[in-house]
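**Q** Below are the sequence and a predicted model; questions follow.
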Amino acid sequence: MSTETSAPPTTERSARDHPGMRRAFPGGRTTLGLITPLESFTGDVPTMANHLALARAAETAGFASLWVRDVPLLVPGQGDGGQLFDPWVYLGALAAVTEHITLGTASTVLPLRHPVHVAKAAASVDLLSGGRMLLGLAAGDRADEVPAFGLAKTDLPTRLRDGWAYIRHLHDSPGDRHASPLGELPTGSSLLPTPAHGRIPLLMTGRGGQRLEWTAAHADGWLYTALEPEAQRANTARWRKLTGEPGSPRHKPYAQAGYLVLDEDPRAAPRRLPQGWRMGREPLLDLFKTYEAGGVDQLMLNLRFNARPAEDVMGELASYVLPHFPSPGTGG
């Protein structure tokens, strides 16, 4: 039986004060993040050429965060291969070549990993990066990879909750016994290393098979897919009702992830792109301001489908769009 409990208020405050959270989600305004790979590519497999230099360029430009993805297997027809490299190995490399930008998973597919390993890896990145690690967690959306782990799709929501509680315990209650369907942690056992700034924030990606009330009670923020402004505003309103407005003690951030194709014509009108945005920079700026007014704390951009190099797109965003959505310093 799981020992899952709601987080106490003091622990919630420590999550909000985490340097990675403060840079990514300063509160009351929108920031821009990037989803790896920082590359425009066709097919399912990126080249990862010059990728660490592009990560440094993203930090220098002032993007708030870099998000890596957890893609254990490339399953035909179910999405691309992410950044190719194991997310934890890749986060170690990113921690070594950057200094300030927030690093996060969007997301770790928790039911496919044991929570002790996830908790240790996240704490390691947090310590190595100086407290920049945000742990996005998901139940996964690629059904055909689940049997490779000896699981059924119906197992995932329960395993997500049990794994979530296990990670919370390891980070928040060192030395205490923890009984879980995923294993029993004996009294006196503790996680090494300890996170640099206490609790590592846990963010839910998508629904995770959970009711929104559960996510609001247990997560430190919510990462969701790109929606049209009217639908996004309704989604954010539901979240704010459960977690509070920016500036309130209960506030938890809401981020929205989507593909971005930036037209070379700065005035190019919006065109439909599933789960994302396709237009020139001028209407894009207006759209992003609309999202900001609707309560989005961060827009997480995936540059995969651009015809021109991602480096060029990043440069245009840095010159014309990013100044309207500045990220604070580390504050650490």
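**A** On my side now, so go ahead.
**Q** contacts and neighbour counts: CA atoms only from here.
**A** OK.
**Q** Now do the helices in the stretch 1-150 of the chain.
**A** Along the stretch 1-150 of the chain, counting by DSSP state H, counting those that start in this stretch, helices occupy 9-16, 19-24, 51-61, 87-97, 115-128.
**Q** Tell me which of those helices sits most buried.
**A** Comparing those by mean neighbour count (mean count of other Cα atoms under 10 Å), helix 19-24 ranks first with a mean of 27.
**Q** In terms of secondary structure, what does that helix contact?
**A** In terms of contacts (3 or more Cα pairs under 8 Å, 6 or more residues apart in numbering; DSSP states H and E), helix 19-24 is packed against strand 102-109, strand 133-138.
**Q** Looking at those strands, spot the one closest to Ala307.
**A** Closest of the helices and strands packed on helix 19-24 to Ala307 is strand 102-109, at 24.0 Å (criterion: Cα to Cα).
**Q** what angle sits between the closest one and helix 115-128?
**A** Relative orientation of strand 102-109 and helix 115-128, computed by axes from the mean of the first three to the mean of the last three Cα atoms, to 10 degrees: 170 degrees.
**Q** And strand 102-109, what's buried?
**A** Neighbour-count burial for strand 102-109, counted by 16 or more other Cα atoms under 10 Å, picks out 102-109.
**Q** next one: stretch 186-201
**A** Buried residues in stretch 186-201 (16+ other Cα under 10 Å): 190-191, 193-201.
**Q** For stretch 210-221, measure first residue to last.
**A** Using Cα to Cα, to the nearest Å, the end-to-end distance of stretch 210-221 comes out at 14 Å.
**Q** adding another structure so you can compare the two:
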Amino acid sequence: MKYGVPLGLLHPAAWKDVAVAADELGFESVWLPEHLVFATDLSTAAYPGTSEPGIKPGTPLFDAPAYLCWLAACTSRVRLGTAVHLLALRHPFISARAFATLDVVSSGRAVCGVGAGWYRGEWDAVGLGFADRGARLDEVIEVTRRLWSEPAVAHSGRFYSFAEVAFEPKPVQHRLPILCGGESDAALRRAARLCDGWISMPHTLESIRPQLDRLAALGGTGSVTAHAYELGAPEEVASWAALGVDRLIVRPWSRGRDAVARLESFADAYGLERPARL
């Protein structure tokens, strides 16, 4: 089992220290979420399934691939992922360039977690149709794959058209992984058919089973990353693996100031192999 650390659940002032600790303690990956912008009008900000706003307009927002580039310079082996990046809020060139850059400067450690998003306000702010976000994301994934792998690319689609362009440098990884987040039918289909795997919402062993059954029914055979913030004893890990989960994003701390110490305790309890120091 691989273990990831959700940096987005911590104050940004702690991100570097926690990423460095994860790198040194044998965690496989660190993850950042993202939003592009928050509107001060909260009428479109209710989180799905609730009546409460899912955002606070004054929250500091960072460009996730750019921040991960900085963390790449502070670490040596831990993978650097987004959970999730709103790929379709930008022209394909922009995000394709950002993740290719991250992969190059990190020597092949980028993971591109994507999602269609739930928050209408930022789509309205940039003038893109919220109802089309899923179809737009599908097209951007297709274009991004080609930019990362083909010597020259021309495209004519529903949302984007451009004459032939060159795109260099390519990512270091032969296939930079794109993982899809979300639990709607459309998101699971996207994970199964267009992406290299799926990223779950926070789940327990019991609550994730129906989602994995749905994913399997759609033909999903890629990597499965589960947010498992309530992970119990180490013996529970085998049950996650039996379900097909190959990466658990864990939060062993309850207070942010204890994050590094709790990561150390988790690494010891779960038998993480600490890399040799250079």
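**A** That came in fine, so what should we check first? Note that the structure is predicted; figures quoted are calculated from it, not measured.
**Q** Any chance you could compute the TM-score here?
**A** In this superposition the chains share a TM-score of 0.83, using TM-score structural alignment, normalised by the length of the second structure; 263 aligned residues with a Cα RMSD of 2.8 Å.
**Q** would a markdown table of the buried residues of stretch 186-201 of the first structure with distance to Leu134 of the first structure and secondary structure be doable?
**A** What follows is those, written out as a markdown table (distance: Cα to Cα, whole Å; DSSP: H, G, I helix; E, B strand; the rest coil):
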| residue | distance to Leu134 of the first structure | secondary structure |
| --- | --- | --- |
| Ser190 | 21 | coil |
| Leu191 | 17 | coil |
| Pro193 | 16 | coil |
| Thr194 | 15 | coil |
| Pro195 | 11 | coil |
| Ala196 | 12 | coil |
| His197 | 12 | coil |
| Gly198 | 12 | coil |
| Arg199 | 10 | coil |
| Ile200 | 6 | coil |
| Pro201 | 5 | coil |
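**Q** before we move on, back to that, now that we have the buried residues of strand 102-109 of the first structure, can you turn them into TSV and tack on distance to Asp70 of the first structure?
**A** Output for the buried residues of strand 102-109 of the first structure, formatted as TSV (distance: Cα to Cα, whole Å):
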residue	distance to Asp70 of the first structure
Thr102	17
Leu103	14
Gly104	11
Thr105	8
Ala106	7
Ser107	6
Thr108	5
Val109	6
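**Q** Closest one of the residues you listed to Ser319 of the first structure?
**A** If you rank the buried residues of strand 102-109 of the first structure by distance to Ser319 of the first structure using Cα to Cα, Thr102 comes first, at 20.5 Å.
**Q** Need the counterpart of the closest one in the second structure.
**A** In the second structure, the residue matched to Thr102 of the first structure (TM-score structural alignment) is Arg79.
**Q** wait, doesn't that match sit right on Cys112?
**A** No - if you go by Cα atoms under 8 Å, Arg79 of the second structure and Cys112 don't touch, sitting 10.6 Å apart.
**Q** For the buried residues of stretch 186-201 of the first structure, work out which two are farthest apart.
**A** Using Cα to Cα, those span at most 18.5 Å, a distance reached by Ser190 and Pro201.
**Q** hang on, Leu299 of the first structure in a helix?
**A** No - using DSSP: H, G, I helix; E, B strand; the rest coil, the secondary structure at Leu299 of the first structure is strand, not a helix.
**Q** What count of nearby residues applies to it?
**A** 26 (other Cα atoms under 10 Å).
**Q** ok, it to Leu242 of the first structure distance?
**A** 21 Å.
**Q** Make a markdown table out of the helices and strands packed on helix 19-24 of the first structure and add distance to Ile167 of the first structure.
**A** Listed next are these as a markdown table, based on distance: least, Cα to Cα, whole Å:
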| stretch | distance to Ile167 of the first structure |
| --- | --- |
| strand 102-109 | 13 |
| strand 133-138 | 10 |
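**Q** Looking at those, spot the one closest to Phe288 of the first structure.
**A** Closest approach to Phe288 of the first structure among these (Cα to Cα): strand 102-109, 20.5 Å.
**Q** So which residue is dead centre in the first structure?
**A** For the first structure, the residue sitting closest to the mean C-alpha position, by Cα atoms, centre = their mean, is Ala106 at 3.7 Å.
**Q** That one and Arg13 of the first structure: what is the separation?
**A** As for Ala106 of the first structure, its distance to Arg13 of the first structure is 22 Å (criterion: Cα to Cα).
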